[in-house]
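Engineer: Build me a model:
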Amino acid sequence: MIISLIAAVDEKGGIGKNHRLPWHLPSDLKRFKQLTMGHHILMGRKTYESIGKTLPGRIMLVVSHRQFDSPVDVIYQNSIPAAIAYAEANGENELFIIGGSEIFAQTIEITDKIYLTLVLTVSKADVFFPRINAADWQTITTLTATRHEGDEFVTEFKILQRKH
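Structural biologist: Below you'll find the model as predicted:
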């Protein structure tokens, strides 16, 4: 099973502010939906709460050290390894890790692929994407920086693959 991470980051690595995304980017949300549809998505409890709803067409795995009330279509796991094992046991071929910062930091070393949206701005973020060692990663796709209709900022989409 491929373990992929998907994130939008600003020029300083910022990914969130006050449990929200610090920008309005409909094109990125559309891309997120296209990439993750039909897959298991793994997130921490705070990210789940910030989304505020279930995401149709995906199996939501929420990692938390404490049990919480969740809808029937959200699967609680008490650890990242348990969530990964659940996805694999249920036939997943590409698990998407969607955040937040603590989950990203704990999974970056086991990630095979990163779907990255670079947001060409510096936000007032209070949570950040973990630093990655560029020598460990190869850019396999880059889409030219563009300001898509309805987007607050210019974005650049990249796909990075871990070098073996």
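Engineer: contacts, neighbours, all on C-alpha from now
Structural biologist: Noted.
Engineer: Name the surrounding residues that touch stretch 70-89.
Structural biologist: For stretch 70-89, contacts defined as CA atoms under 8 Å, 6 or more residues apart in numbering pick out 1, 40, 42, 54, 59-68, 95.
Engineer: Can you say which of these are buried?
Structural biologist: Listed as buried from the contacts of stretch 70-89 are His40, Leu42, Thr54, Ile59, Met60, Leu61, Val62, Val63, Ser64, Leu95; burial here means 16 or more other CA atoms under 10 Å.
Engineer: Secondary structure for the residues you listed - can I get that in TSV?
Structural biologist: Formatted as TSV, the buried ones among the contacts of stretch 70-89 follow (DSSP: H, G, I helix; E, B strand; the rest coil):
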residue	secondary structure
His40	strand
Leu42	strand
Thr54	coil
Ile59	strand
Met60	strand
Leu61	strand
Val62	strand
Val63	strand
Ser64	coil
Leu95	strand
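Engineer: how about this one, so we can line them up?
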Amino acid sequence: MAFKRVSLIVAVAENGVIGKDNDLIWYLPRDLKYFKDTTAGHTVIMGRKNWDSIPLKYRPLKGRDNVVITRDQSFQADGAIVVHSLNEALEIAKKAGDEEPFIIGGGQIYKIALEQNLIDRMHITRVHEEFDGNTFFPQFDENKWKLVSKEDHAPDHRHEYSFSFCIWDKIDDSQ
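Structural biologist: Next comes the predicted model:
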């Protein structure tokens, strides 16, 4: 069985920041719900630091097959499958019959996935603010992607910052 698509999902500040000291910087409940609803029933693929950043009470992420990538051959993640490469992680998702696995971070894993041209769709929550951070989403060539949907959200009593849910599909340049 082949994938329908391989997707990534991320929340990114205007200056490319996605985290600081292995933690989220902002709290946007609607974005957390979007993440949960979008990835439910799928394989979520993440790096070890990302796994470690998930609070213990939420690990493994419920309703999803959790796959953790690490170079550490002795690493174990309770409730997750541990692999040592992104391709190995995708193979696990394929064997599980998942048509759309999700790469959920962090920065290094996103960079590898984009560099290796493995991503077909990107779910990017653009947080309309700049933040101090030390983990970044890699730059991508917008000419190779098409923005297929954008949903804007203004700040409100539960959301300090405005944000937009954006879905980008890779342009098929094989024609």
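Engineer: my read is Glu49 of the first structure is in a helix, agree?
Structural biologist: Yes. Glu49 of the first structure: assigned to a helix according to three-state DSSP.
Engineer: tally of neighbours for the aligned partner of it in the second structure?
Structural biologist: Alignment note (TM-score structural alignment): Glu49 of the first structure maps to Asp52 of the second structure. Neighbour count for Asp52 of the second structure, taken as other CA atoms under 10 Å: 14.
Engineer: can you tell me how far Asp52 of the second structure sits from Ala80 of the second structure?
Structural biologist: Separation of Asp52 of the second structure from Ala80 of the second structure (CA to CA, to the nearest Å): 12 Å.
Engineer: Now tabulate the buried ones among the contacts of stretch 70-89 of the first structure in TSV and tack on distance to Ala89 of the first structure.
Structural biologist: Formatted as TSV, these follow (distance: CA to CA, whole Å):
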residue	distance to Ala89 of the first structure
His40	11
Leu42	14
Thr54	22
Ile59	13
Met60	15
Leu61	13
Val62	16
Val63	17
Ser64	20
Leu95	12
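Engineer: Looking at those residues, which is nearest Arg131 of the first structure?
Structural biologist: For these, the closest approach to Arg131 of the first structure (CA to CA) belongs to Leu42, at 19.9 Å.
Engineer: so the closest one sits right up against Glu92, yeah?
Structural biologist: No. Assessed by CA atoms under 8 Å, Leu42 of the first structure is found out of contact with Glu92, at 12.0 Å.
Engineer: so what's the residue most central in space within the first structure up against?
Structural biologist: Centrality entry for the first structure: nearest residue to the mean C-alpha point is Ile98, 2.3 Å, by CA atoms, centre = their mean. Contacts of Ile98 of the first structure were listed using CA under 8 Å, 6+ apart, and they are Leu5, Ile6, Ala7, Ile41, Leu42, Met43, Phe104.
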